[in-house]
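K.L.:
How does the following fold in three dimensions:
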Amino acid sequence: MLALPLFSILLFSLSTSINGLSIDLDLVHRDSPLSPSYNSSSSFTDLTRNVRLRSLTRSKRLILQTDILQPVIIQGQGITLGEYLVKIHIGSPPLETWAIADSGSDLIWVQCLPCHTCYPQNSPIFNPSTSSTYKIVSCHSKACAFFPKGYYGGCGNSKQCRYQYGYGAGTTSGDLGRDMFSFGGNDDKGSLLLFGCGRDNTGVFSSKSSGIVGLGAGPLSLVSQLGSEIGYIFSYCLVPYFSNYTGKLKLGKEAKISRSHRAVSSTPFITGGATNSNYLITLEGVTVGNKTVKTSPKREGNTIIDSGGTWFFMEPRFYTKVEALIKESIGVEEVKNASDLFKLCYSNKHDESIINKFPDLVVHFKGGADLHLKSDPNLLFPQDDLICLAIIPQEDDGSGILFDYGNVLQVNFQVEYDLEAKKISFAPATCSKLN
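P.N.:
Below you'll find the predicted structure:
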């Protein structure tokens, strides 16, 4: 049976050093007994099918009409909400709750009372009126100006800054506020952070979490707000799905990959997307066996990399060439039209043969970041009685982003984001053993 990538809950362990704040998080599967959405009756088949169904919420950027602001662009190419959760404490006294951790968006937000429209969550909904440290943010403040003008922030009929964000899985709107957030429990002094107090929240936020903690490059993200305290650096390392071990997400000095690691490589990133918070890197080609398919050298930032995306989405013509090389190497008859998502699948009765025959596959990013992927767990995904290629064709949505490098491809790599140096580094790792 194939191991699967970890879609996880993040459990915080926080410490402060003389060099600044250091946050060390354990990564645990979202469907584990530790999860607020844990369902003990779900079978292995149920879980793998649910991963596929959640990934179908992947949305192109759309225009959404609203009655409180001007048209809003939906966040996140490749976003699959509800895969990673983080335990946070908000307010004074602190309320413990869970939120989705998402490197593909920037806003931190939670559902708030009074809530006009809320989806189910397993912890109490935050009530800002009970927090002695909660402060409203004026619509004329510098903080409100962090929202791209005309899209996300504004006054509406109130003097308080209002927002509306959309995702592939749903939307949230409400008030921008400021309150204490802590990540290590009641003993942590915490940090005053800007966040969205969501009064109207709809969609398929299937993790039953309270909201989202954005890790993107925009000014409202957790990474940007903690800023110099963590050196503008974070990293994560994902273990295979259903592993009995934990992976890691780190912010601060300890997030850096040791430069003594012989296989570490880096690629520059640029920012983009509706809030300029997405991390965009440049895919130069993919080598299958001894043959390389190259991208157009003129397309800088053609790939979004994101902990929220799942699969490797490719521009269709590029995908067709890569798929042909893989099929040629495997030489086993595929099952056609097997899924509404996967395009290349095989009967799982051939799984050992296919894993053994699967060609060496190397992804080439600008700057010499050559990532050697393994068929299991990076490239093959179980689905019912099939095993399917975790690479999928996807039409360009007009944004110029032709590829989406999801978290399945990042399993057992430590991935470091350095926002000041504007680079992302990779190192192969046994993530279950990363300290």
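K.L.:
Only C-alpha atoms from now on, for both contacts and neighbour counts.
P.N.:
Noted.
K.L.:
tell me the contacts of Leu10?
P.N.:
Counting by Cα atoms under 8 Å, 6 or more residues apart in numbering, Leu10 touches Leu25, Asp26, Leu27, Val28, Tyr84, Leu85, Val86, Lys87, Ala101, Leu249.
K.L.:
let me redo that: Ala390
P.N.:
Trp311, Phe312, Phe342, Asn378, Leu379, Leu380, Phe381, Val408.
K.L.:
could you dump those to TSV with distance to Gly227 and secondary structure?
P.N.:
Formatted as TSV, the contacts of Ala390 follow (distance: Cα to Cα, whole Å; DSSP: H, G, I helix; E, B strand; the rest coil):
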residue	distance to Gly227	secondary structure
Trp311	30	coil
Phe312	30	strand
Phe342	39	coil
Asn378	32	helix
Leu379	35	helix
Leu380	37	strand
Phe381	37	strand
Val408	28	helix
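K.L.:
Quick one: those as CSV, columns for distance to Pro114 and neighbour count too.
P.N.:
What follows is the contacts of Ala390, written out as CSV (distance: Cα to Cα, whole Å; neighbours: other Cα atoms under 10 Å):
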residue, distance to Pro114, neighbour count
Trp311, 37, 25
Phe312, 40, 24
Phe342, 42, 20
Asn378, 43, 25
Leu379, 45, 21
Leu380, 45, 27
Phe381, 42, 24
Val408, 38, 28
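K.L.:
which one of these sits closest to Cys115?
P.N.:
Closest approach to Cys115 among the contacts of Ala390 (Cα to Cα): Trp311, at 34.1 Å.
K.L.:
I'd like the distance from the closest one to Val223, if you could.
P.N.:
24 Å (Cα to Cα, to the nearest Å).
K.L.:
Do you have the strands of the stretch 151-300 of the chain handy? List them.
P.N.:
153-154, 162-167, 170-182, 191-203, 211-214, 233-237, 240-241, 247-251, 265-268, 270-272, 278-281, 283-288, 291-294 (DSSP state E, counting those that start in this stretch).
K.L.:
Could you dump those into JSON lines and include distance to Tyr319 and mean neighbour count?
P.N.:
Shown next, in JSON lines, are those (distance: least, Cα to Cα, whole Å; neighbours: other Cα atoms under 10 Å):
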{"stretch": "strand 153-154", "distance to Tyr319": "38", "mean neighbour count": "27"}
{"stretch": "strand 162-167", "distance to Tyr319": "26", "mean neighbour count": "25"}
{"stretch": "strand 170-182", "distance to Tyr319": "29", "mean neighbour count": "22"}
{"stretch": "strand 191-203", "distance to Tyr319": "31", "mean neighbour count": "21"}
{"stretch": "strand 211-214", "distance to Tyr319": "30", "mean neighbour count": "27"}
{"stretch": "strand 233-237", "distance to Tyr319": "27", "mean neighbour count": "25"}
{"stretch": "strand 240-241", "distance to Tyr319": "25", "mean neighbour count": "24"}
{"stretch": "strand 247-251", "distance to Tyr319": "30", "mean neighbour count": "24"}
{"stretch": "strand 265-268", "distance to Tyr319": "22", "mean neighbour count": "19"}
{"stretch": "strand 270-272", "distance to Tyr319": "23", "mean neighbour count": "18"}
{"stretch": "strand 278-281", "distance to Tyr319": "18", "mean neighbour count": "26"}
{"stretch": "strand 283-288", "distance to Tyr319": "10", "mean neighbour count": "22"}
{"stretch": "strand 291-294", "distance to Tyr319": "9", "mean neighbour count": "14"}
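K.L.:
structure for this one too, so we can compare:
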Amino acid sequence: MARLSYINSILKNPKHVADDIHGVAMSSDNGGYLMEISIGTPPVKQLAFADTGSDLIWTQCSPCHKCFKQESPIFDPKKSSTFKVLSVSKCTYNTSYGDTSYSNGELASETITVGKTSLHKIAYGCGHNNQFTAFSKMSAGIVGLGGGSLSLVGQISNSIDNMFSHCLAFHDFSKPPDKNLTSKISFGKHAVVSGPGVVKIPLVPQYPATFYYIKLISLRVGDTEISASSFFFKDGVNLIVDSGTTLTLLPNHVYYKLEAAVKRQTPDKQVKNSEYKVCYKNRKNFKAPRMTAHFSGGVDLEMAQNATFFAANKDVICLGFVPGGFTGIWGNLLQMDYLIGFDLLNGEVSFKRTDCGLYQGPS
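P.N.:
Alright, predicted model coming up:
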């Protein structure tokens, strides 16, 4: 009878149950992008950072022993008829992030609603002790969109044909978020990126499965070609495509050559800034050198000036790259105003220049 119950639960969730998740709105906040989901039965709306660089789906939960402030009510699992801890003896989780944020609590099975689609028996972290360094009063937690089995993508992979896409609207970080500009995320057949101007970059399989890696062969800054190869990186470096990181981190041997080329080819005089390394006066006629990234598969991706430089405040504009030691991360500044599709079955990620503030999602 237990086996019958298990099989019936699968039959109640047909293969394409998630095919209708498309054009779901996201909003820019504090250097990241917030995605609206609902948790439990009855559904409780929550905003959480959409993060392609992590797996677990979690929000703050009562009782909250240590929690950060959030504007929406904290989710109370006792009021949900579909909340179920994943073990009789309580299955706990403890997850941490590179910026010292963390969450720990109970790992449970719960109904998660995205758009108009309810996804049943999703592994969900009910966080009782949480710290969020990327502080946002709007956020209740994180929606992990990485490649691991516990992410939202991993848990509904068969339902979405292992595909999802997002279009992150441009945001000037020196100003409050424009509430009229919404970003979009879609799953399954609606996530296909096609048409003129699509650039397809191979994904590099690597451990852990969480991260989506693309291989950078070289960077062109104006008239200077910078190889990403070195003694440690024979044929280029792997960069993680991460919606949860704002700036782009380059391995040191690439970054410092990029910095030197930018300084040499930017006529403006540098200004000092306490937070960022290479900054100039923010003026309308500021002209940065053209930058193009060359990836494996013979693919070139030209970067827009408002992505390679960003307004740190109304007076100063700064280079959107920083040294990452041995680590490389393609941050969300360089993802803004691109429709980006992840095709995990065919192992590729597609980029298409799009005005994401106007993009309404697939028809």
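K.L.:
TM-score for these two?
P.N.:
Overlay of the two chains. TM-score (TM-score structural alignment, normalised by the length of structure 2): 0.85; 334 aligned residues with a Cα RMSD of 2.3 Å.
K.L.:
Confirm for me that Phe269 of structure 1 is in contact with Ala421.
P.N.:
No: look at Phe269 of structure 1 against Ala421 with Cα atoms under 8 Å: they stay out of range, at 9.2 Å.
K.L.:
Neighbour count: these two, which is higher?
P.N.:
A count of neighbours by other Cα atoms under 10 Å puts Phe269 above the other of Phe269 of structure 1 and Ala421, at 24 against 11.
K.L.:
Now the more buried one: closest residue in space that isn't a chain neighbour?
P.N.:
Ile281 (4.7 Å; Cα to Cα, 6 or more residues apart in numbering).
K.L.:
Just give me the match in structure 1 for Ala140 of structure 2.
P.N.:
For Ala140 of structure 2, the aligned residue in structure 1 is Ser210 (criterion: TM-score structural alignment).
K.L.:
before we move on, what about Asn346 of structure 2?
P.N.:
Using TM-score structural alignment, Asn346 of structure 2 lines up with Ala421 in structure 1.
K.L.:
in a helix, that's where that match is, yeah?
P.N.:
No: counting by DSSP: H, G, I helix; E, B strand; the rest coil, one finds Ala421 of structure 1 to be coil, located in no helix.
K.L.:
Now do it against Asn302 of structure 1, distance only.
P.N.:
Distance from Ala421 of structure 1 to Asn302 of structure 1, by Cα to Cα: 19 Å.
K.L.:
And for Ser224 of structure 1?
P.N.:
23 Å.
K.L.:
Next: Thr430 of structure 1.
P.N.:
From Thr430 of structure 1 to Asn302 of structure 1 the distance is 29 Å (Cα to Cα).
K.L.:
Between these two, tell me which one has more neighbours.
P.N.:
Shown here are Thr430 of structure 1 and Asn302; by other Cα under 10 Å, Asn302 has more neighbours (20 against 16).
K.L.:
Trace the more buried one over to structure 2, please.
P.N.:
By TM-score structural alignment, Asn302 of structure 1 lines up with Asn238.
K.L.:
matching residues in structure 1 for the longest helix along structure 2?
P.N.:
Ordering each helix of structure 2 by length in residues (DSSP state H) puts helix 252-265 first. Mapped onto structure 1 using TM-score structural alignment, helix 252-265 of structure 2 covers residues 316-329.
K.L.:
quick check, distance from that stretch to the centre of its chain.
P.N.:
26 Å (Cα atoms, centre = their mean, to the nearest Å).
K.L.:
Measure the mean distance from it to structure 2 post-superposition.
P.N.:
Stretch 316-329 of structure 1, aligned to structure 2 and superposed, deviates on average by 2.0 Å (mean Cα distance after the TM-score superposition for structure 1).
K.L.:
what comes up buried for that stretch?
P.N.:
Going by neighbour count (16 or more other Cα atoms under 10 Å), the buried part of stretch 316-329 of structure 1 is Pro316, Phe318, Tyr319, Val322, Glu323, Leu325, Ile326, Ser329.
K.L.:
same deal with stretch 340-359 of structure 1?
P.N.:
Residues of stretch 340-359 of structure 1 classed as buried: 341-348, 351, 354-355, 358-359 (neighbour count, 16+ other Cα under 10 Å).
K.L.:
Show me what that stretch is in contact with.
P.N.:
The contact list for stretch 340-359 of structure 1 (Cα under 8 Å, 6+ apart) reads 1, 52, 56, 288-289, 323, 326, 329-330, 332-338, 375-376, 382, 385-393.
K.L.:
and if you look at stretch 80-87 of structure 2?
P.N.:
Gly40, Thr41, Pro42, Pro77, Cys91, Glu106, Leu107, Ala108, Ser109, Glu110, Thr111.
K.L.:
Which part of structure 1 matches it?
P.N.:
So stretch 80-87 of structure 2 sits over residues 131-138 in structure 1, by TM-score structural alignment.
K.L.:
re earlier: in contact with the match of Ala140 of structure 2: list those residues for me.
P.N.:
Thr97, Trp98, Ala99, Ile100, Val110, Gln111, Gln121, Ser123, Ile125.
K.L.:
how about the fifth one, what does it touch?
P.N.:
Contact partners of Val110 of structure 1, counting by Cα under 8 Å, 6+ apart, are Ala99, Phe126, Phe195, Gly196, Cys197, Gly198, Ser210, Gly211, Ile212.
K.L.:
Ser103 of structure 2 -> structure 1?
P.N.:
For Ser103 of structure 2, the aligned residue in structure 1 is Thr172 (criterion: TM-score structural alignment).
K.L.:
How about that match: what's its closest non-neighbour residue?
P.N.:
With Cα to Cα, 6+ apart, the residue lying closest to Thr172 of structure 1 is Asn201, at 4.3 Å.
K.L.:
Aligned against structure 2, show me the partner of that neighbour.
P.N.:
Correspondence of Asn201 of structure 1 to structure 2, assessed by TM-score structural alignment: Asn130.
K.L.:
Surely its match and Thr100 touch.
P.N.:
No: between Asn130 of structure 2 and Thr100 there is no contact under Cα under 8 Å: 10.6 Å.
K.L.:
what residues do those two have in common as contacts?
P.N.:
Taking Cα under 8 Å, 6+ apart as the criterion, Asn130 of structure 2 and Thr100 do not both touch any residue.
K.L.:
Can you get me a residue count around the closest residue to Asp370 of structure 1 other than its chain neighbours?
P.N.:
Leaving out its chain neighbours, the residue that sits closest to Asp370 of structure 1 by Cα to Cα, 6+ apart is His364, at 4.6 Å. When neighbours are counted by other Cα under 10 Å, His364 of structure 1 registers 21.
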